[in-house]
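Participant: fold the stuff below for me.
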Amino acid sequence: MEPTNSKEKILSAAAKLFRKKGYHATSLSQITKESSAPRGSIYYYFPDGKQQLAKEAIQKTGERVKAYIEKSLASHEDAAAAIQYHIKMMADRMFEQVENEADISLAAMSSEVWSSNETLRMACEDVYNEWEQVYADKLVCSGYEQEEARQLGSAIQSWIEGAYTLSLTKNSTVPMQIAADQIGKLFANKN
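Facilitator: Okay, the predicted model is just below:
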């Protein structure tokens, strides 16, 4: 979907550049040029500059991915089947998502800013916590205790992030497929 207003165009351009070049290597002048926004409009919409742009891009990515996770998990009543389905769906469309530059790479952003920008590190942490909670909520609905579901939600997110990174590195969905299969086995052994 093509952004329609200047603020959205700037945010979309920033996300695209952060994804391609990284946070530190992206300048406000590059964002202005990429967005075709009038000079000065970045500070009009984002008074705190690049950090605010990055934080909003992180949050927007978080919201879009969270909605996708919720929709995907709603496909099956059983948590194990839903999570397995979700990972397989991610694998099936992961390379088309790489082409969709509306979202930043949360893993890359986290790796880049964890020691240099506490505001952005915390924004990434908040998004990951929200995603983990979606998995935990699904597990609670399937009969898991709150604390076990919370820990499993964190483990599932960690497994997905690792498998996603390996899939990109290997240019293959096999690591994602393996993660889905192994999570299925993990839950099967639980029952």
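
Participant: going by C-alpha atoms from here, please, whenever you check contacts or count neighbours.
Facilitator: OK.

Participant: show me where this protein has helices.
Facilitator: In the chain, the helices defined using DSSP state H lie at 6-21, 28-35, 41-45, 50-73, 79-99, 106-113, 118-141, 146-170, 174-190.

Participant: now those helices as CSV including mean neighbour count?
Facilitator: Below are the helices of the chain laid out as CSV (neighbours: other C-alpha atoms under 10 Å):
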stretch, mean neighbour count
helix 6-21, 21
helix 28-35, 17
helix 41-45, 16
helix 50-73, 18
helix 79-99, 18
helix 106-113, 17
helix 118-141, 19
helix 146-170, 17
helix 174-190, 16
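
Participant: from memory Q59 sits against A123, does it?
Facilitator: Yes: between Q59 and A123 there is a contact under C-alpha atoms under 8 Å: 7.1 Å.

Participant: to compare against the first, here's another:
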Amino acid sequence: MTTRDSRERTVRSAALLFRERGVDATGMRQIVEHAQAPRGSLQHHFPGGKEQLVVEAVEWIAGKAAEPLEASLEADPAPPPRQVVAELFDRFRKLLRMTDYRAGCSIAAAVVDAGSASDAVALATANAFRRWTGPLERALARGGMEQARASRVALLVISAVEGALIMSRARHDMEPLDAVATEIDLLLSAS
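Facilitator: The predicted structure follows:
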């Protein structure tokens, strides 16, 4: 295992644990064990401690969340916005099933636990949501929606996904996510 592999696994493990347990409830020792990384690697790779790891985990998960949306922008022919949004909801359905409703969103977890967090974490979470909404906004605009409205609808979709994800986790069922997906689809079909 290379040093880079160890570092990347640690960031990924942090993001995965944060989405299930939250930032405050996830200890550095748990992250290292999950990543199967040497304990001493934390000080080497993350001299800024947990704060630095939270920032990097949020940046990593934002990239993962944005990847399929960005890929849809590159597709030829481009999928219609309704399909792009439906696939976003499908990814969260799969995540909930795969983790037996334990996983949420690492970005949201960092925001929730940000009461005592630094400006760096707050900035990272704001940037993460921008990175996620940006390609969705572009997909909506490419589908014919006026730019200002595309921006608002992208925010609505991400906000609705996050809220429905929390409710589905709490209820341990897909009904909130499915209901929100249906209503968002109806909104988009009327656009």
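
Participant: now stretch 73-92 of structure 1: how far from the chain's centre is it?
Facilitator: 17 Å (C-alpha atoms, centre = their mean, to the nearest Å).

Participant: same deal with stretch 132-151 of structure 1?
Facilitator: For stretch 132-151 of structure 1, the distance to the chain centre is 20 Å (C-alpha atoms, centre = their mean).

Participant: then stretch 146-159 of structure 2?
Facilitator: Distance, centroid of stretch 146-159 of structure 2 to centroid of chain: 17 Å (C-alpha atoms, centre = their mean).

Participant: ok, and what's touching it?
Facilitator: 85, 133-134, 136-138, 140-141, 184 (C-alpha atoms under 8 Å, 6 or more residues apart in numbering).

Participant: isn't A37 of structure 2 right up against S6?
Facilitator: Yes: contact criterion C-alpha under 8 Å: A37 of structure 2 and S6 qualify, at 5.6 Å.

Participant: how near is the most far-flung residue of structure 2 relative to its centre to L88 of structure 2?
Facilitator: Most distant residue from the mean C-alpha position of structure 2: G40, 28.4 Å away (C-alpha atoms, centre = their mean). Separation of G40 of structure 2 from L88 of structure 2 (C-alpha to C-alpha, to the nearest Å) stands at 38 Å.

Participant: what does I184 of structure 2 give?
Facilitator: For I184 of structure 2 relative to L88 of structure 2 (C-alpha to C-alpha), the value is 11 Å.

Participant: what does L16 of structure 2 give?
Facilitator: 18 Å.

Participant: ditto for L186 of structure 2
Facilitator: Per C-alpha to C-alpha, L186 of structure 2 is found 15 Å from L88 of structure 2.

Participant: equivalent analysis for A108 of structure 2, please.
Facilitator: Taken as C-alpha to C-alpha, the span from A108 of structure 2 to L88 of structure 2 is 16 Å.

Participant: now swap in T125 of structure 2 and tell me
Facilitator: 19 Å.

Participant: what's the burial count for N171 of structure 1?
Facilitator: 11 (other C-alpha atoms under 10 Å).

Participant: surely A160 of structure 2 meets V180?
Facilitator: Yes: with contact defined as C-alpha under 8 Å, A160 of structure 2 and V180 form a contacting pair (6.7 Å).

Participant: enumerate every residue touching A65 of structure 2.
Facilitator: With C-alpha under 8 Å, 6+ apart, A65 of structure 2 has these contacts: W132.
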